[in-house]
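In: Quick one, fold the following:
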Amino acid sequence: MAIIPPDTGLTPATSFERLLRIMDDLRENCPWDMKQTMESLRHLTIEETYELSDAILSGDMQEVRKELGDIMLHLVFYARIGSETKDFDITQVLNGICDKLINRHPHIYSDTEVNDEADVKRNWEKIKLKEGNKSVLGGVPASLPALVKASRIQEKARGIGFDWERKEQVWEKVEEELQEFKAEFNVVENSSIDKEKAEGEFGDLLFSLINYARFININPEDALEKTNRKFIKRFQYLEGKAVEQGRALQDMTLAEMDVFWNEAKKL
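Out: Next up, the predicted model:
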């Protein structure tokens, strides 16, 4: 089979058409691609999305470009499968999102007036309800990780005006939830705790912290991931220093490990 060459015109339309033709070839001739279903691709798509997220957080734009290509392939793959079952095809997918964007941006494509981003979000949620959504929160995927889900829930509630007025109020709620968690967890006493109640209060505390982060324009998912990476970097420095000394971490005292940990913090 002839290899489909890159288009010399280098236009988005011709490049996309090239990808579609390659997808057709793979689906019809490659044993692996022929075998795939939407269900078998699903976990791979999730993995590719996380790889894109890693590239973005790393600031590696070439990796971002590559990962976007991987995700684009998956989208085309799903559309190809949809066309085989005669449920939908790539043209319907693309026109569907175009129509949705036009409908949900009446301040661009109609005569609706907005003053700021908040107005745009409120209009967006109102239009979604008119389209058939029974709840403003109905569009939040049930399978989202809890931290991301909390952010999306709060953003959507804000979109219809259900929100605090000032960040000081939100911080007061954080402090209130912290005190309730401390009281439930018996932070000073050693008496037993009601794990279910303590877990509930901890969840409330996290939710209020995420809410405050939203108020001061911090993405909590990004913030936590950056802290994860910082911890990993410092811990691996600690491991490296232990190896240099010919020692195992489990044989070192906490005070000894703290020496290297503090060195890592200065790097």
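
In: Could you use CA atoms for every contact and neighbour count after this?
Out: Will do.

In: Let me see the contact set for the residue nearest the centre of the chain.
Out: Compute the mean C-alpha point of the chain, and by Cα atoms, centre = their mean the closest residue is Val148, 6.3 Å away. Val148 is in contact with Glu221, counting by Cα atoms under 8 Å, 6 or more residues apart in numbering.

In: Whichever strand or helix holds it: which residues count as buried?
Out: Element membership for Val148 (DSSP states H and E) is helix 146-159. Residues of helix 146-159 classed as buried: Ala150, Ser151, Arg152, Ile153, Gln154, Glu155, Lys156, Arg158, Gly159 (neighbour count, 16 or more other Cα atoms under 10 Å).

In: how close does the fifth one sit to Lys121?
Out: Separation of Gln154 from Lys121 (Cα to Cα, to the nearest Å): 12 Å.

In: Likewise for the first one?
Out: Ala150 is 17 Å from Lys121, where distance means Cα to Cα.

In: Next: the last one.
Out: Using Cα to Cα, we find Gly159 at a distance of 5 Å from Lys121.

In: Repeat that for Tyr237.
Out: 44 Å.

In: Was I right to think Phe215 contacts Glu168?
Out: No: in terms of Cα atoms under 8 Å, Phe215 does not count as a neighbour of Glu168; the distance is 9.7 Å.

In: Neighbour count for the two, which is higher?
Out: Higher neighbour count among Phe215 and Glu168: Phe215, with 18 against 12, using other Cα atoms under 10 Å.

In: Next up, the contacts around the more buried one.
Out: Counted by Cα under 8 Å, 6+ apart, Phe215 has contacts Lys167.

In: and if you look at Leu52?
Out: Glu63, Val64, Glu67, Leu68 are the contacts of Leu52 under Cα under 8 Å, 6+ apart.

In: Please determine how far the closest residue to the last one other than its chain neighbours is located from Pro220.
Out: Closest residue to Leu68 in three dimensions, ignoring its sequence neighbours and counting by Cα to Cα, 6 or more residues apart in numbering: Leu52, at 6.9 Å. Going from Leu52 to Pro220 by Cα to Cα gives 18 Å.

In: Proceed likewise with the subsequent sequence, for comparison:
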Amino acid sequence: MSEGAPLLDLADDMRRLRRECPWTRQQTHRSLARYLQEEAAEALEAIDAGDDAHLGEELGDLLLQVYFHAVVAEESGSFTLDDVARGIAEKMRRRNPHVFGPDAEVGGASELTAAEVDARWQQIKQAERPRRSAYDGIAPGLPALLLALKVLEREPDAPLPTESRDLGDRLLLLVAEARAAGVDPEQALRDAVRRQVPDGR
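Out: The predicted structure is shown next:
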């Protein structure tokens, strides 16, 4: 089987399901939204468990959701699976000029630090999509710790509460502390909860 053939087969299978399966045919972007969220959560669980085989399976389920949404959109003429792949490939090339740019050289990207690469990415992103405010583009449905981290990344000099008795304020201070230490607070809390869950549950 040639490389990439399974991806083409999956697209064909998804289109056939839309034609021939009553349940698949009646789905919409909105009805599928919960499954996208569930599959992403299950992939995170596999990462937390360090189970690569399970992760591979869950990434397949997540990929199915991408294909499903793309085929639904394809039917209405909104966009196609090729549009999705082409769009993300072009974005990756634009936002990684140290690798794909005209001046990129073999080994040249290694001269940059990860922080410098991230800063360039953010600059290019800002030029492509200027923000109306520091919070523009942050999904309000993010988990609370991740939402707080994103806001603090956008407004690193924003005043923070001090010596507050409010639990929310104290949690925000902990997120700021985690950010300063280079720790992902969402992942740190997930790891802490996992340590509290008895084996086998």
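
In: what's the TM-score for these two chains?
Out: The TM-score (TM-score structural alignment, normalised by the length of the second structure) is 0.85; 192 aligned residues with a Cα RMSD of 2.3 Å.

In: quick revisit: how about the buried residues of helix 146-159 of the first structure in a markdown table, adding distance to Glu84 of the first structure?
Out: Shown next, in a markdown table, are these (distance: Cα to Cα, whole Å):
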| residue | distance to Glu84 of the first structure |
| --- | --- |
| Ala150 | 37 |
| Ser151 | 37 |
| Arg152 | 34 |
| Ile153 | 36 |
| Gln154 | 39 |
| Glu155 | 37 |
| Lys156 | 36 |
| Arg158 | 41 |
| Gly159 | 39 |
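
In: ok, for the equivalent of Ala139 of the second structure over in the first structure, nearest residue in space, not its chain neighbours?
Out: Alignment note (TM-score structural alignment): Ala139 of the second structure maps to Pro141 of the first structure. Nearest non-adjacent residue to Pro141 of the first structure, counting by Cα to Cα, 6+ apart: Lys149, 7.7 Å away.

In: Kindly report the same for Ala109 of the second structure.
Out: Per Cα to Cα, 6+ apart, closest to Ala109 of the second structure is His98, 5.3 Å.

In: Check which element follows the helix holding Val148 of the first structure along the chain.
Out: helix 167-185.

In: Counting by contacts, list what that next one packs against.
Out: Counting contacts by 3 or more Cα pairs under 8 Å, 6 or more residues apart in numbering; DSSP states H and E, helix 167-185 of the first structure is packed against helix 195-215.

In: coming back round to it: ok, which pair from the contacts of Leu52 of the first structure is furthest apart?
Out: Glu63 and Leu68 (8.4 Å; Cα to Cα).

In: which residues in the second structure does the helix or strand Thr45 of the first structure falls within align to?
Out: Using DSSP H and E, Thr45 of the first structure maps to helix 38-58. Aligning helix 38-58 of the first structure against the second structure (TM-score structural alignment) gives residues 29-49.

In: superposed on the first structure, where does the matching stretch end up, distance-wise?
Out: Its aligned residues in the first structure lie a mean 0.5 Å from stretch 29-49 of the second structure after superposition (mean Cα distance after the TM-score superposition for the first structure).

In: which parts of that stretch are buried?
Out: Judged by neighbour count using 16+ other Cα under 10 Å, the buried positions of stretch 29-49 of the second structure are Leu36, Glu39, Ala40, Glu42, Ala43, Leu44, Glu45, Ala46.

In: ok, back up a step: which one among the buried residues of helix 146-159 of the first structure gets closest to Leu19 of the first structure?
Out: Arg152 (32.8 Å).

In: and the residue mapped onto that closest one from the second structure, what is it in contact with?
Out: Alignment note (TM-score structural alignment): Arg152 of the first structure maps to Lys150 of the second structure. By Cα under 8 Å, 6+ apart, the contact set of Lys150 of the second structure is Ile138.

In: Next: Asp191 of the second structure.
Out: Asp48.

In: What's it aligned with over in the first structure?
Out: So Asp191 of the second structure corresponds to Lys226, using TM-score structural alignment.

In: Give me the distance from the helix or strand containing that match to the chain's centre.
Out: Per DSSP H and E, Lys226 of the first structure falls inside helix 220-244. Helix 220-244 of the first structure sits 21 Å away from the centroid of its parent chain (Cα atoms, centre = their mean, to the nearest Å).

In: thinking again about what came up before, with secondary structure, neighbour count and distance to Lys265 of the first structure added, can I get the contacts of Leu52 of the first structure in a markdown table?
Out: As requested, those are exported to a markdown table (DSSP: H, G, I helix; E, B strand; the rest coil; neighbours: other Cα atoms under 10 Å; distance: Cα to Cα, whole Å):
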| residue | secondary structure | neighbour count | distance to Lys265 of the first structure |
| --- | --- | --- | --- |
| Glu63 | helix | 16 | 28 |
| Val64 | helix | 19 | 28 |
| Glu67 | helix | 21 | 31 |
| Leu68 | helix | 16 | 34 |
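
In: Looking at the residues you listed, which one is closest to Leu206 of the first structure?
Out: Val64 (30.4 Å).

In: Quick one: map Leu59 of the second structure onto the first structure.
Out: Leu59 of the second structure maps onto Leu68 in the first structure, by TM-score structural alignment.
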